[in-house]
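Visitor: okay, predicted coordinates and the sequence, questions at the end:
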Amino acid sequence: MTFVELLKQIKTVELHEIRVDLPEKLEVVSTNQNLSQLTAFFDQFFGKPLKAPNEFPSGIAKKYAGPYGGIRSDQTLYCLHDGEVCSFVMIWPWSDNMLSTVKIFQDKVAPVSAPSGKAVQSFFKRFFE
């Protein structure tokens, strides 16, 4: 699956709102009820999240999320770095526990140096298993 195909798949899910719809960036609001459909697409494209919800962010997650506003324990971060482009998904739940903002985008300059691969954490996986 390509990044463009991922964006198309996201739009097949019933969304509460589409805020930004560009070739390199999609920002949507989803009901938390429909979020599992979106995360299935993200898991397929990125692998497991670099930072799952209700986990404390690791140092690498903080470095990747820092230029985009940082990351809290209730938020989710997916990241895929192919050597040239870094693809991200950031899921920010609302305080109403009903909706979440989902930002999907690419950045040509990765905020931190990382190996290429299915997901950034794949490099670190061998040290933690």
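Guide: Done, it's in. Predicted model, so just to flag it, every value in this text is computed and none were measured.
Visitor: going by C-alpha atoms from here, please, whenever you check contacts or count neighbours.
Guide: Will do.
Visitor: where exactly do the strands run in this protein?
Guide: Counting by DSSP state E, the chain has strands at residues 17-22, 25-31, 76-81, 86-93, 99-107.
Visitor: another structure for you, compare them:
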Amino acid sequence: MPLELIHSVENETRKNDALALLPLMEKWTGYASYKMGSMIGFGQYHYQYDSGREGDFFVTGFSPRKQNLAIYIMPGLAKYPELLNKLGKHKLGKSCLYVNKLADIDLSILERLVVASVEDMQEKYTCIDIGRL
């Protein structure tokens, strides 16, 4: 199903970047991919807020959006300033890394960022591989 989502992307650069990123994220995370709405997730964890609200979400993921490629770093990007300084051209949200195209960034730095974020999530939560269920 992730491939169906990627092939529906009209922007050829974004589509090709997503096709390249999919196997890299599977390799870097150790989790199989799965479609979650308009996003592609890797792994899953269960969260519960002090308010009692709880749910499940992916450990990391990405979305080939019309305007950019959004990569989700769930522990939050403020935790990784040294890697972000070396990454290349990008924009930041709290947990979203926005990249115009993969050619703008250093993939070896992205790998280090994704691996570190997955390890941080695994230390805090019990994470499962729902892509293989």
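Guide: Looks like it came in fine. These numbers come from a predicted model, not from an experiment.
Visitor: and the TM-score between them?
Guide: Overlay of the two chains. TM-score (TM-score structural alignment, normalised by the length of the first structure): 0.35; 83 aligned residues with a C-alpha RMSD of 4.8 Å.
Visitor: let's have the strands of the first structure in JSON lines, adding distance to F123 of the first structure and mean neighbour count.
Guide: Output for these, formatted as JSON lines (distance: least, C-alpha to C-alpha, whole Å; neighbours: other C-alpha atoms under 10 Å):
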{"stretch": "strand 17-22", "distance to F123 of the first structure": "30", "mean neighbour count": "12"}
{"stretch": "strand 25-31", "distance to F123 of the first structure": "26", "mean neighbour count": "20"}
{"stretch": "strand 76-81", "distance to F123 of the first structure": "11", "mean neighbour count": "25"}
{"stretch": "strand 86-93", "distance to F123 of the first structure": "15", "mean neighbour count": "22"}
{"stretch": "strand 99-107", "distance to F123 of the first structure": "20", "mean neighbour count": "20"}
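Visitor: surely L77 of the first structure meets A61?
Guide: Yes. Contact status for L77 of the first structure versus A61: in contact at 7.4 Å, counting by C-alpha atoms under 8 Å.
Visitor: first-to-last residue distance for stretch 27-42 of the first structure?
Guide: Stretch 27-42 of the first structure has an end-to-end distance of 14 Å (C-alpha to C-alpha, to the nearest Å).
Visitor: next: stretch 9-17 of the first structure.
Guide: 15 Å.
Visitor: ok, back up a step: rebuild the strands of the first structure as a markdown table, extending it with distance to L7 of the first structure.
Guide: Shown next, in a markdown table, are the strands of the first structure (distance: least, C-alpha to C-alpha, whole Å):
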| stretch | distance to L7 of the first structure |
| --- | --- |
| strand 17-22 | 9 |
| strand 25-31 | 7 |
| strand 76-81 | 14 |
| strand 86-93 | 11 |
| strand 99-107 | 8 |
